[in-house]
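Enquirer: Sequence first, then the predicted structure, then my questions.
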Amino acid sequence: MRVFVIVGAAATIVVAALGGCASAGHPSSGASSPAFQGPVPSFTGPWASEFEQAYRSTNSDAVHEILAKGSITDRDYAEVSAEYERCMANKGFPTRVTGPGGEAEIDGGEDSLKADEACNGDFAIIASLRGSILRNPQNLDENEIVVACLVANGVVPQSYTAKEYESNLESQTFPFSIDDAEFTRCARDPLGLSGD
């Protein structure tokens, strides 16, 4: 059995909305370690707050080194991805990172989830933040960009608002089918930046 994992905030939105999908949102698993108590770099740019939060969420020197630059390069992502894959393989669950924002395929079904939790600390922090930045570089309001996409693609009328969408997300009731391919695309890539 193969489990598909998506790490990140954007994934949480998609998974919350898509309910029965074969995906699982894994926020950073830094919960088992205490928050970082040392000095934090001064970050700038639209994602400064999130970089600071991610930096404080872990005591990992590897993650701190990456985040301290204020950006996450392809090489940084490749390094934490490879380490995550190695850790999972060592626990008996061959894993392949398949996407640019934390998407992965794990051989081993639900039994692999405990291993994933043990292995994904550094990977989850970097992948989550990187995926969010790739999806929304200027850190625009998530609900507004998803709704703009839904309106542009005829999923909802122009009168549909970000506030309505937020309410629909909370109640998990929508005025459209969550199986609609356009909704799925807008939830995953509202600005159309992935090229898909």
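Expert: Arrived safely.

Enquirer: CA atoms for contacts and neighbours, from now on please.
Expert: Fine.

Enquirer: Residue 27: how many residues sit nearby?
Expert: By other C-alpha atoms under 10 Å, 20 other residues sit near residue 27.

Enquirer: isn't it right next to residue 124, touching?
Expert: Yes: with contact defined as C-alpha atoms under 8 Å, residue 27 and residue 124 form a contacting pair (6.5 Å).

Enquirer: any idea which helix or strand comes after the strand or helix carrying residue 125?
Expert: According to DSSP states H and E, residue 125 maps onto helix 121-135. Where DSSP H and E defines the elements, the next helix or strand beyond helix 121-135 is helix 142-152.

Enquirer: quick one: the helices in this protein?
Expert: 9-18, 48-56, 61-67, 74-90, 112-119, 121-135, 142-152, 162-171, 181-188 (DSSP state H).

Enquirer: ok, second structure coming up, stack it against the first:
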Amino acid sequence: MARAVPSRGRKALAVIAVVVLGGMLVACASGDPAPAAQVPDAEASPVSGYDGPVPEFSGPWADEFASSYRKSTSDFERAALEDGEISDAEYVELQERFRTCLAEGNIAFTEFNPDGSFQYQLLGGTSPDEGNEVVTACAVSSGQRTLGFLYVEAHRNPQKLVEAELIAACLVEQGAVEKGYTADDYMRGSFPFVDEEKGEELLDYCSADPLGLLGMKASDFAE
């Protein structure tokens, strides 16, 4: 069966609006009424980035680290990036900064999913458009825009191997397709699943965590 090559990411539930920040799937859902809070102005968030010297990064993700460093707007981001590795502790701090910023905009957020996607809940009559503005502004001010996606990708595919080859190999290993299935088949959008329903779930899984390094399970993607 031929179809469009799927984008990576976990399926979102109870979605009202979906936006993508730095390659991450983001879903928002309406919540119970809560006292309204002032919504931060997304236009007021600094987005010009950093124009100072950039460290000479090395390794498979060097270009992405350099790009994120140039896009950074805070000392926190640059300190997390400068050694060429975003630590677990720095990722936890990023998550807390993001949570605090969203709370100030009347949005509830718990934590990032293993694949870097996340859901948030609009509170107190906040509209989806207002919510998107707050999330976008907080992604910049907290460092999520520069650090979040890079942390996940560097853990998910440390050597930055070819995505199509990883996903094709994962589909074969998981029994979603027969042996002999290749990256070229994947890029053509050809998915001759052994079992159509399970194949769809395994495609989502292999797209999100092809090497199994994020600790995800195929059952996470079951309908």
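Expert: Yep, that arrived. Because the structure is predicted, anything quoted here is derived from the model rather than measured.

Enquirer: Superposing both, give me the TM-score.
Expert: The TM-score (TM-score structural alignment, normalised by the length of structure 1) is 0.77; 179 aligned residues with a C-alpha RMSD of 3.1 Å.

Enquirer: neighbouring contacts of the helix holding residue 125 of structure 1?
Expert: By C-alpha atoms under 8 Å, 6 or more residues apart in numbering, the residues outside helix 121-135 of structure 1 that reach it are 7-10, 26-30, 47, 50-51, 54, 60, 62-63, 72, 77, 80-81, 83-84, 100-102, 139, 188-191, 193-194.

Enquirer: now, of the helices of structure 1, which is deepest in the fold?
Expert: helix 121-135 (a mean of 23; mean count of other C-alpha atoms under 10 Å).

Enquirer: Just to confirm, what residue in structure 1 is aligned with residue 178 of structure 2?
Expert: Alignment note (TM-score structural alignment): residue 178 of structure 2 maps to residue 157 of structure 1.

Enquirer: scratch that, residue 164 of structure 2
Expert: Using TM-score structural alignment, residue 164 of structure 2 pairs with residue 143 in structure 1.

Enquirer: residues touching that match, list them.
Expert: 162-163, 165-166.

Enquirer: mind checking how far it is from residue 50 of structure 1?
Expert: As judged by C-alpha to C-alpha, to the nearest Å, residue 143 of structure 1 and residue 50 of structure 1 stand 18 Å apart.

Enquirer: do residue 105 of structure 1 as well
Expert: With C-alpha to C-alpha as the criterion, residue 105 of structure 1 and residue 50 of structure 1 are 26 Å apart.

Enquirer: and if you look at residue 192 of structure 1?
Expert: Taken as C-alpha to C-alpha, the span from residue 192 of structure 1 to residue 50 of structure 1 is 22 Å.

Enquirer: Repeat that for residue 89 of structure 1.
Expert: Distance from residue 89 of structure 1 to residue 50 of structure 1, by C-alpha to C-alpha: 30 Å.

Enquirer: Next: residue 111 of structure 1.
Expert: Taking C-alpha to C-alpha, one finds residue 111 of structure 1 at 32 Å from residue 50 of structure 1.

Enquirer: do residue 149 of structure 1 as well
Expert: To residue 50 of structure 1, residue 149 of structure 1 is 24 Å away according to C-alpha to C-alpha.

Enquirer: One more: residue 35 of structure 1?
Expert: 15 Å.

Enquirer: Then residue 113 of structure 1?
Expert: Note on residue 113 of structure 1: its distance to residue 50 of structure 1, by C-alpha to C-alpha, is 26 Å.

Enquirer: And for residue 167 of structure 1?
Expert: 24 Å.

Enquirer: Residue 25 of structure 1 against residue 17, yeah?
Expert: No: contact status for residue 25 of structure 1 versus residue 17: not in contact, 11.7 Å apart, counting by C-alpha under 8 Å.
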